[in-house]
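Undergrad: mind folding the following:
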Amino acid sequence: MELGKKKIISTILRYVVLTAVGLLMVYPLIWMFGATFKVNNEIFSGIGFIPKNPTLDGYKNAMKSYGGEINLMKSMFNTYSYVIPKVVFTVVSATVTAYGFGRFKFKGRDFLFAVLMSTLFLPQVVLNVPQYILFNNFGWVDSSLYLPIIVPTIFATDTYFVFMLIQFLRNVPKELEEAAKIDGCNVVQTLWKIIVPMLKPAMVSCALFQFMWSSNDFMGPLLYVSTPAKYPAAIFVKLSMDADTGFDWNRVLATSLISIIPSLVVFFLAQNTFVEGISAGGVKG
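TA: The predicted model follows:
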């Protein structure tokens, strides 16, 4: 009986701590939502999130055009016109590359894998100048198809995702592939029918990471997009800040909140698979 009471008390304390930490982590987002209904003076008057004199001016002004031929809805369309292809190409290229390094032995594999992993230590700021020169010579800068942003993902340039999938692939029994080979499956069929279903949690994790990172990317579009009508939401939010006349912070916060809604929706829809992929990828079977 004493043991049962201790277990109940331990469970209650655990949930109290988790709830407190959860509220602490979520509160900035709650405050941001409440601040979209406040005026500047009220926003900076305290940390409370409930507005005293609610106003919809923030959302009304968020829908206005800033920077010429661009508005919030168009900027969000621009964002996902390159984010979705990036996600698809990243998952496909990373899966194929991970399968090649994880399951096949070929001359120079260890050296090539070491080179691949070494790219994890290269900061993006080091690559910006040579990549810009390369893409500019190709005539891709300010491309309507966002080629400098999309094309590199076709070649598995996101090494982190390749490494994640290789780690997950180590938990997949090789006997399944041997059985598929006996049944007459070739390499491509084995990858599609056996490996891909087993890698689904890890692939969803890669897709979610790429989706959120690409949606929030500011430097990439800033370098390669120069036409205002092609600007994504990340740049549009910056454009909505007018340093000359002062910021309407409710408009800035409303613009930011609307722009992150798709990322929040996608994450919560796939959170179970995402957590499964992250946890399983860190455990070697």
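Undergrad: CA atoms for contacts and neighbours, from now on please.
TA: Will do.
Undergrad: spatially central residue for this protein, please.
TA: Closest to where the C-alpha atoms of the chain average out (Cα atoms, centre = their mean) is M212, at 2.0 Å.
Undergrad: distance of it relative to L13?
TA: Noted for M212: a distance of 33 Å to L13, by Cα to Cα, to the nearest Å.
Undergrad: same question, I166
TA: 38 Å.
Undergrad: more neighbours: which of these two?
TA: I166 (23 against 12; other Cα atoms under 10 Å).
Undergrad: which SSE is the closest residue to that one other than its chain neighbours in?
TA: Of all residues not flanking I166 in the chain, A98 sits nearest, at 5.1 Å (Cα to Cα, 6 or more residues apart in numbering). Using DSSP states H and E, A98 maps to helix 72-103.
Undergrad: which strand or helix spans E178?
TA: E178 belongs to helix 174-182 when assigned by DSSP H and E.
Undergrad: and this one, so I can compare the two:
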Amino acid sequence: MIARTKIKPVLYHVVAVLLGFVMIYPLLWMIMSSFKPSNEIFANAGTLLPKKFYPSNYTTGFRGFGGISFSTFFKNSFIISGLSTAGSVFSSACIAYGLSRLRFKGRKIWFVMMLLTMMLPFQIIMIPQYIIFNRAGWIGTILPLVVPAYFGGGFFIFLIMQFIYGIPKDLDEAAKIDGCSFYGIFGRVILPLIVPALITSAIFAFMWKWDDFLASLLYLNNPSNYTVSLALKMFSDPSTQSDWGAMFAMATLSILPILLIFIFCQKYLVEGISTEGLKG
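TA: Predicted coordinates for the structure are as follows:
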């Protein structure tokens, strides 16, 4: 009986490790391929470790193309992702506060419309948005990638609303007695209590914008404004020889910001997803 109780945890950990390895194997393959010459990557695709480490892929990849180094693409991605994340989180928090605490005519209709935006794929609104931004003269700039974020995001609004619902309304009443206005309650009471939800929203917003390829492809037509996701595609040229080693090297570097954010913010990520605010 004692032996059986000891075997179960061992089997559990063995299975978990094996499944974990299967899940991260593509990532490990990409990282190891970044140290292989381009002609060896697919010739020995079944081999994980390179025969000889080839670190010059990182030098070649960081050199970029067309006289534009990859540091420019990283800078563009950080600027676009940072601005859109800040706008998306703040505007979503404001909208979520209004929908969860205010009672006004048509509130349910606006809430349903907000939920409908979560169900619409980007491909459906892609053409109308492009026409609007083209008439505004924004094509070729970062404005189409940043400005829409300042009008909130359906997923983030819904997430923050669920967190606000867990905050007792008695705190709002106590703040009113102390002289706080509606905006004061939001800034001094609600915002400090929904930090986990805000950080969770920021993580997802930054990650989605950092990985966004289609929108960057649509609106950015100047290589000096390219993001990392768009610049990685430039290493692949079907008409000639693709530099797979440099592409995998830069792809490895491109996942570092997301990985670091997840490592240092996973505590808030778990708290935000669980949506457990204060219980009344």
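Undergrad: picking up where we left off before, any idea how many residues pack against the counterpart of the residue nearest to I166 of structure 1 in structure 2?
TA: Mapped onto structure 2 by TM-score structural alignment, A98 of structure 1 lines up with A96. Residues near A96 of structure 2, counting by other Cα under 10 Å, number 25.
Undergrad: what sits against A96 of structure 2?
TA: Going by Cα atoms under 8 Å, 6 or more residues apart in numbering, A96 of structure 2 touches 157-158, 160-161, 164.
Undergrad: re the thing from before, what lines up with the residue nearest to the centre of structure 1 in structure 2?
TA: Under TM-score structural alignment, M212 of structure 1 pairs with M207 in structure 2.
Undergrad: leaving out the residues flanking it, which one is nearest to its match?
TA: The shortest distance from M207 of structure 2 to any non-neighbouring residue, by Cα to Cα, 6+ apart, is to I258 (6.3 Å).
Undergrad: ok, now which ones touch the aligned partner of the one you found in structure 1?
TA: With TM-score structural alignment as the criterion, I258 of structure 2 lines up with S263 in structure 1. For S263 of structure 1, the contact set (Cα under 8 Å, 6+ apart) comprises 211-212, 215.
Undergrad: ok so, going back, which ones among the contacts of A96 of structure 2 are found in helices?
TA: Judged by DSSP state H, those include 157-158, 160-161, 164 as members of helices.
Undergrad: in TSV: the residues you listed, plus distance to M247 of structure 2.
TA: Shown next, in TSV, are those (distance: Cα to Cα, whole Å):
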residue	distance to M247 of structure 2
I157	36
F158	37
I160	37
M161	41
I164	43
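Undergrad: nearest to Q266 of structure 2, of those residues?
TA: I160 (17.2 Å; Cα to Cα).
Undergrad: aligned partner of that closest one in structure 1?
TA: Checking TM-score structural alignment: I160 of structure 2 goes with L165.
Undergrad: number of nearby residues for whatever residue of structure 2 lines up with N137 of structure 1?
TA: By TM-score structural alignment, N137 of structure 1 lines up with R135 in structure 2. Using other Cα under 10 Å, R135 of structure 2 has 10 other residues around it.
Undergrad: contacts only, for the match of I160 of structure 2.
TA: L165 of structure 1 sits in contact with 94-95, 98, 199, 202-203, 281, where contact means Cα under 8 Å, 6+ apart.
Undergrad: preserved in structure 2, out of those residues?
TA: When you map the contacts of L165 of structure 1 onto structure 2 and apply both residues aligned by TM-score structural alignment, their matches' Cα atoms under 8 Å, the shared contacts are 94-95, 98, 199, 202-203.
Undergrad: Three-state assignment for K107 of structure 1, please.
TA: Three-state assignment for K107 of structure 1 (DSSP: H, G, I helix; E, B strand; the rest coil): coil.
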